[in-house]
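1. all I have is the shape, not the residue letters:
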């Protein structure tokens, strides 16, 4: 009997996650957990057993994208100009966060501390992968020494969340990201960053 229960639990998890991916893609981080349960053919308690918080569900939905972004950070580390590599990676994180509904919410830190034992797995994955990328840029004097990957992820999340209801969220997020990277001083901005 326990083997059958474990197999049922694995099937339920996979079904819930597949439905959640569709619901989050359609409705963003506010996707209804009750709708996910109904569509998956399970009870709300089953959803909550597998995903005790909304954040845990968003992290699971975002895991593949976060792993791809982590791999991209590792690919860019040590390749070419360290600042350009860091900015290219951050630009990709912004684009992913805007395009993949729910990813920005999965990356956001939970200030309530409701799940201190697990922290934020998505952000931790990105911090670990991007740490060497940032370290090289700091060593090269291209980025201030007090900048952390956590700071950068927080900026990305802020940009993605601030632009999600804009008529062209990708373009608006890209513009805000370019402004962030260039700063407000006109002597640091290039022609393409002014558009």
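-> Nice, thanks for sending it over. Owing to the predicted nature of the structure, the values given are computational and were not obtained by experimental measurement.

2. from here on, just use CA atoms for contacts and neighbour counts.
-> Fine.

3. buried sites along the strand or helix carrying residue 27?
-> Per DSSP states H and E: residue 27 is located in helix 2-27. Of all the residues in helix 2-27, those buried under the rule 16 or more other Cα atoms under 10 Å are 12, 13, 15, 16, 17, 19, 20, 21, 23, 24, 25.

4. tell me how far residue 96 lies from residue 183.
-> Distance, residue 96 to residue 183, by Cα to Cα, to the nearest Å: 22 Å.

5. those two: who's more crowded?
-> residue 96 (18 against 12; other Cα atoms under 10 Å).

6. identify the residues contacting the more buried one.
-> By Cα atoms under 8 Å, 6 or more residues apart in numbering, residue 96 lies in contact with 65, 103.

7. repeat that for residue 129.
-> Contacts here follow Cα under 8 Å, 6+ apart; on that basis residue 129 touches 70, 71, 73, 74.

8. surely the last one meets residue 128?
-> So that's residue 74. No - with contact defined as Cα atoms under 8 Å, residue 74 does not count as touching residue 128 (9.7 Å).

9. let's bring in a second model and compare:
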């Protein structure tokens, strides 16, 4: 027997849900997480009750938006891995993550810690961006494209630093970080300290 929770949405209900998600994504990207649900409903052209039926709390709406975004990023990562060498795939994905975080304030706030267990939800939905980045880092290091001393926490700290930057040329900062992640001649030949260039 199909329970109500697993019953497919009617076409009009699905359209409303998609409209709310699309609107919420735009609002969170432009204005952050403080926009109230009734304002999102107004901009989506639906009632607040419609939003609440699909997303009982603001956190559940926010999580749905972020999971959708993470699904897109995960698909991008999988395409990069399939079509490029490990180093190219890693740097393209790392750059995209920072650009997405800078463009999407909601995502940036989530990365900074919003109290939502996105990693767990993303793992359940097979769209865990952190897992993909961690794997891509290891593969790029094995291929000699990334400094061997760089760790995943290092990447998280570098990402946070880039997201905090509010200067006029964020792409320049990303390029500087990426250059620093690449191995130096010493680290690929005689360096045994495990130290990186950062």
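-> Received, thanks. Here the structure is a predicted model, which means the values were calculated and not measured.

10. hmm, which two among the contacts of residue 129 of structure 1 are most spread apart?
-> Between any two of the contacts of residue 129 of structure 1, the greatest separation by Cα to Cα is 6.5 Å, found for 70 and 74.

11. out of the contacts of residue 129 of structure 1, who's the most crowded?
-> That'd be residue 73 among the contacts of residue 129 of structure 1, by other Cα under 10 Å, with 27 neighbours.

12. about what we covered before: and the contacts of residue 129 of structure 1 as JSON lines, adding distance to residue 90 of structure 1 and secondary structure?
-> Formatted as JSON lines, the contacts of residue 129 of structure 1 follow (distance: Cα to Cα, whole Å; DSSP: H, G, I helix; E, B strand; the rest coil):
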{"residue": "70", "distance to residue 90 of structure 1": "11", "secondary structure": "helix"}
{"residue": "71", "distance to residue 90 of structure 1": "13", "secondary structure": "helix"}
{"residue": "73", "distance to residue 90 of structure 1": "9", "secondary structure": "helix"}
{"residue": "74", "distance to residue 90 of structure 1": "13", "secondary structure": "helix"}
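
13. ok, the residues you listed vs residue 119 of structure 1, which is closest?
-> Closest approach to residue 119 of structure 1 among the contacts of residue 129 of structure 1 (Cα to Cα): residue 70, at 17.6 Å.

14. what's the match for the closest one in structure 2?
-> Using TM-score structural alignment as the criterion, the counterpart of residue 70 of structure 1 in structure 2 is residue 74.

15. if we can go back for a sec, what is in contact with residue 74 and residue 128 of structure 1 at once?
-> Both residue 74 of structure 1 and residue 128 lack any common contact, where contact means Cα under 8 Å, 6+ apart.

16. gap between the aligned partner of residue 30 of structure 2 in structure 1 and residue 19 of structure 1?
-> When structure 1 is aligned by TM-score structural alignment, residue 30 of structure 2 is paired with residue 26. In this view, residue 26 of structure 1 and residue 19 of structure 1 are 11 Å apart by Cα to Cα.

17. cool, and residue 67 of structure 1?
-> As judged by Cα to Cα, residue 67 of structure 1 and residue 19 of structure 1 stand 20 Å apart.

18. show me where structure 2 has helices.
-> Secondary structure of structure 2 (DSSP state H): helices located at 11-31, 37-44, 48-54, 58-83, 86-103, 105-113, 118-124, 129-142, 152-164, 170-181, 185-189.
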